[in-house]
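[1] everything below, folded, please.
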Amino acid sequence: MKKRMTFFALISVFLLLMVGCTTKGKGKGKLTRIDVFIGNQEETHIQDKSTLDLVEKISAKVKWEPNTFPKIGQEADVKVVFFYEVKKNLPEKLTEYEIWFNEDTGTAAIISTNEKEGYGTLDKENTAALKNIFIK
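    Reported below is the predicted structural model:
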């Protein structure tokens, strides 16, 4: 009986540790850097906290269609890579985005490598702000 209690206690502690240490469901992590690629130009890096916070705020306004990956005929205007720190001292999680700016409507079309996001669109106001950050 005592062995059984010890066994169940160890299993309980193990399960508690497993559930407590999982990152699933805790979001993407902390955005630490964005690499911006425009055509054949040199890449630029964004690491300023206030700019990263603004980009995250704008990104939250994107209307996503998960698991949708349309083929767009032309090359993206901007390609960006978001670097997320999920846990200290572990490699960052990367999410790539291709962005097309529609000059006629002032909106943007975005394709993400994150299946939970897929294809998204961004309204005129937020597109202008995002464009000012990425294309200088």
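[2] when you work out contacts or count neighbours from here on, use the C-alpha atoms and nothing else.
    Noted.
[3] ok, residue 46 - contacts?
    Neighbour list for residue 46: 33, 34, 35, 36, 52 [criterion: Cα atoms under 8 Å, 6 or more residues apart in numbering].
[4] let's see this one next, to set against the first:
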Amino acid sequence: MLIVLISLVGCNNEKKLVRVDYQISENHSGEHIITDEDRIQTIASIFEKVKWENVKVEMSRKEDMQLTFFYQYDPNEPERLEEYKIWFNKDMDTEIVDPNKHRYGKLDEADAVKLREAIK
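    Okay, the predicted model is just below:
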């Protein structure tokens, strides 16, 4: 029984979001780091609501913000990174591009406001 438990623990490849970096494009103020677990969890739950389409898009203007998610799969290995480019539009919908997976998604106004608040 002990052998089964050890092998199950060793096979846990669940990813955990441990850090979020963001860079605001308009003022090029450098990267900012979010390590607070509550803020990270809020950002992760908002991103779970994104309705993704598998399509490669080009936007007409530079993104307003870039987010980098740091996922920990194994404590003995370095984090894996996922980058997202975000556009906050005047009509309050938010567009997100995942350039690595060629995905495009949108957030509604309420979730866009929550995302902005979690990042500040």
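[5] coming back round to it: of the contacts of residue 46 of the first structure - the most surrounded one?
    Sorting these by how many neighbours each has (other Cα atoms under 10 Å) puts residue 34 first, at 23 neighbours.
[6] what lines up with that one in the second structure?
    Here residue 34 of the first structure is matched to residue 20 in the second structure, going by TM-score structural alignment.
[7] mean per-residue distance, the helix or strand where its match lies to the first structure?
    Using DSSP states H and E, residue 20 of the second structure falls within strand 16-24. Here the mean offset of strand 16-24 of the second structure against the first structure after fitting is 0.4 Å, by mean Cα distance after the TM-score superposition for the first structure.
[8] and the most centrally placed residue in the first structure, what helix or strand is that in?
    A centroid search over the first structure (Cα atoms, centre = their mean) returns residue 95, at 5.0 Å, as the residue closest to the centre. For residue 95 of the first structure, the host element (DSSP H and E) is strand 93-101.
[9] and that strand, what does it pack onto?
    Applying 3 or more Cα pairs under 8 Å, 6 or more residues apart in numbering; DSSP states H and E, one finds that strand 93-101 of the first structure contacts strand 78-85, strand 108-112.
[10] longest helix of the first structure, counting residues only.
    Assignment by DSSP state H gives helix 2-21 as the longest helix of the first structure.
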